[in-house]
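1. Sharing a model that was predicted from the sequence below.
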Amino acid sequence: MEIEQQLSELQQDATRAIASLTTLEELDPLRVSYLGKKGKLSQILRGMGKLSGEERPRIGAIANEIKEALQTGLEQAKNRLEQAQIAAQLEAETLDVTMPGVYRPLGRVHPLNSTIDRAIDIFIGLGYTVAEGPEMESEYYNFEALNTPADHPARDMQDTFYLTDGNLLRTQTSSVQIRYMETHEPPICVVAPGRVYRRDTVDATHSAVFHQLELLVVDKGITFTDLKGTVKEFIRQMFGEDLETVFRASYFPFTEPSAEVDVRWKGKWLEMGGCGMVDPNVLKAVGYDPEVYTGFAAGFGVERFAMVLHQIDDIRRLYNSDLRFLRQF
């Protein structure tokens, strides 16, 4: 009778404890304290060895009923506490749908980026592959491999920023063309966009940091006619109409012959960029046989295109991050 009394008291105590639970964190420790291997129920049942053979089945049945009742009570308490937790969370996170939302203005593509994207889309449509390279270059890739040795007068036109380790900030994305040709065999048809640097005096039409987009084609039988047709088609798609275009003789150390490209836009002649047939010395520098392969290259200033397309009067507006200006695009 003593064990039966202990079981009854345990059930009452456990029932009160379960009813007083307030958080899910309290649930498992309470279960272990009553129903665990070393819990209070197990401790009471250790005394069954003193019972007679007739009492053991009856006390065992009572113990099982108490155990099942406590397990049911614990499960119900768990459900109750989970529902209470969800209700409290919903109450804390309730949204007032009548309140105005937080306004987050949509961003816009910068006019320089949109111009680059527009040009790249055109060249990809013409079958070109985009190639990129580092902005910090060696003299070899920026000058020497492009037929511009240290004593070449053309270096004065492309004075740049030299670093303490002997490298420099590239003056043109033509260096990407050299790197690409070193790792690829003809035929080659690439367009190389990117930021370049020159020690120019900053004014309404010049900047020490600007963007270029250059293209290179190398294959057997490439002629100046291919160059002219490509440039004219690019300009037609870029400006949306077939503009009058003039190829004016010029000089670049890495092309021969070379030309400047002018277009007639809204009654005025505008210089758009330079181009020419790849100089044989450049082909030799990357291991191509100039007796077998020929090619053409052309380069355009992204800022110039952006200024013409959007009628921007000062190149510095593209870099000042003035929202009054940028919100127009």
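-> Received, thanks.
2. drop to CA atoms for contacts and neighbour counts, all remaining ones
-> Fine.
3. got the residue ranges for the helices in the stretch 151-300 of the chain?
-> When secondary structure is read from DSSP state H, counting those that start in this stretch, the stretch 151-300 of the chain shows helices at 174-183, 224-239, 280-285.
4. out of those, deepest packed?
-> Mean neighbour count (mean count of other CA atoms under 10 Å) peaks for helix 174-183 among these, with a mean of 20.
5. quick one: secondary structure of residue 320?
-> coil (DSSP: H, G, I helix; E, B strand; the rest coil).
6. In addition, the following structure is provided for comparison:
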Amino acid sequence: MKEKLEALRIEALAKLAEVNDPGTLNDLRVKYLGKKGELTEVLRGMGSLSAEERPVIGQVANTVRSAIEEVIAAKQEEFQQRETQSRLQAETVDVTLPGRKLPQGGMHPLSRVIEEIEDIFIGMGYEIAEGPEVETDYYNFEALNLPKDHPARDMQDSFYVTDELLVRTQTSPVQIRTMQAKKGEAPVKVICPGRVYRRDNDATHSFQFHQIEGLVVAPNVRMSDLKGTLHEFVKKMFGPTTSIRLRPSFFPFTEPSAEVDVSCFKCGGSGCRLCKGTGWIEVLGSGMVHPKVLQEGGYDPEVYSGFAFGMGVERIAMLKYGVDDIRYFFANDMSFLKQFRGI
């Protein structure tokens, strides 16, 4: 048996010396040292040895195993170093090469318009107020003079979470929350930007869009204050020669109410495709705050008055940048968004 072990050692070391890849090395390890390997097969015959021979043969077997394991370990280290060296060479960076220019990002056109509108009104002394996007029916409708049986609710096809919770259809609830938080203090002078949700989806409407609403409450606020404020806004937004006109309209939360048109900034009011030949473009809704809304906000309508207005950011952006489909703003199309980098 001693001779068999010695022969096995010589054979194994000779084959291991010729190994040039990790796969073959592992195969030889299993062949000689595995549970069903050749060394194990030889050692199974130790049962037939005498008690004096077993320690001697066991020592020889351990010597053979150690010799084979040492060569295998050395080969594994060699292969590992070779692989590391190869990977380092492949991953070498030539520091003398010029750097790769990273693509330049830019502000989304809607974010740009929101910031521009905010800057204009902050410059006129307004504060920014925000509120939750998931609202109660009370704040979204009832506190705005829209009780549950009011027909004007049909104008806003809403997403309800429960019977009393919905994703807001307008940022007007923020106006009520702001008035209630002020607890009757005046003046109130805020704009309320944010996302709103309605069941619309076509070239000019989206189920999700952005609104910015404004609210002023103080003693002796008049319709002329509203018109002057909005005239100042459109001149800064669309150009110093822009004019406005107010057309009678209806909103449950304002009385009187008015749609606000601006003179077409493309044709100067002479009539073109953008303004459909009228010389005017509708941009927002407005009016004097309804007495019931003032009461819900905690203000005495006999002492205080106010005006409110609201605009869709996407509509302003479409007019400002000449975009004819609202869905472009949400499509994440880089060829579209790249056009606004230098603006």
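-> Yep, it's here. Note that the structure is a prediction, hence the values are computed from the model and not measured.
7. residues contacting the aligned partner of residue 143 of the second structure in the first structure?
-> Superposed on the first structure with TM-score structural alignment, residue 143 of the second structure falls opposite residue 145. By CA atoms under 8 Å, 6 or more residues apart in numbering, the residues touching residue 145 of the first structure are 178, 282, 285, 286.
8. ok, the residues you listed vs residue 56 of the first structure, which is closest?
-> Comparing those against residue 56 of the first structure with CA to CA places residue 178 closest, at 94.6 Å.
9. That closest one matches what in the second structure?
-> Per TM-score structural alignment, residue 178 of the first structure is aligned with residue 176.
10. That match against residue 296, yeah?
-> Yes. Residue 176 of the second structure lies in contact with residue 296 (CA atoms under 8 Å); the separation is 7.2 Å.
11. hmm, back to that, right, so of the helices of the stretch 151-300 of the first structure, which gets closest to residue 266 of the first structure?
-> Using CA to CA, these put helix 224-239 closest to residue 266 of the first structure, at 11.2 Å.
12. Now that closest one on the second structure. Mean distance?
-> In the superposition with the second structure, the average deviation recorded for helix 224-239 of the first structure is 0.4 Å (mean CA distance after the TM-score superposition for the first structure).
13. which residues sit against that helix?
-> In contact with helix 224-239 of the first structure (CA under 8 Å, 6+ apart) are residues 118-119, 122-123, 242-243, 245, 276-277, 296-298, 309.
14. Now intersect those with the strands, please.
-> 245, 276, 277, 296, 297, 298 (DSSP state E).
15. Can you tell me how far the fourth one is from residue 191 of the first structure?
-> Taking CA to CA, to the nearest Å as the criterion, residue 296 of the first structure is separated from residue 191 of the first structure by 12 Å.
16. joint contacts of the two?
-> Joint contacts of residue 296 of the first structure and residue 191 (CA under 8 Å, 6+ apart) are residue 216.
17. returning to that earlier point: any idea which of the ones in strands among the contacts of helix 224-239 of the first structure is closest to residue 109 of the first structure?
-> Distances from residue 109 of the first structure to those, taken by CA to CA, are shortest for residue 298, at 25.8 Å.
18. residue contacts, that closest one?
-> 214, 215, 216, 231, 273, 274, 275, 276.
19. which part of the second structure lines up with stretch 109-117 of the first structure?
-> Using TM-score structural alignment, stretch 109-117 of the first structure pairs with 107-115 in the second structure.
20. Quick check: buried residues in the matching stretch?
-> 109, 110, 113, 114 (16 or more other CA atoms under 10 Å).
21. Identify the residues contacting the second one.
-> If I follow you right, that is residue 110 of the second structure. Counted by CA under 8 Å, 6+ apart, residue 110 of the second structure has contacts 313, 314, 317, 329.
22. picking up where we left off before, looking at the second structure now, which of the contacts of residue 298 of the first structure still hold up?
-> Of the contacts of residue 298 of the first structure, the ones still in contact in the second structure (both residues aligned by TM-score structural alignment, their matches' CA atoms under 8 Å) are 214, 215, 216, 273, 274, 275, 276.
23. which one in the second structure is aligned with the last one?
-> Spelled out, that is residue 276 of the first structure. In the second structure, residue 276 of the first structure lands on residue 287 (TM-score structural alignment).
24. So its match sits against residue 248, correct?
-> No. Applying CA under 8 Å, one finds residue 287 of the second structure not in contact with residue 248, separated by 9.2 Å.
25. what's the counterpart of residue 16 of the second structure in the first structure?
-> That one, residue 16 of the second structure, aligns with nothing by TM-score structural alignment.
26. No more questions from me, cheers.
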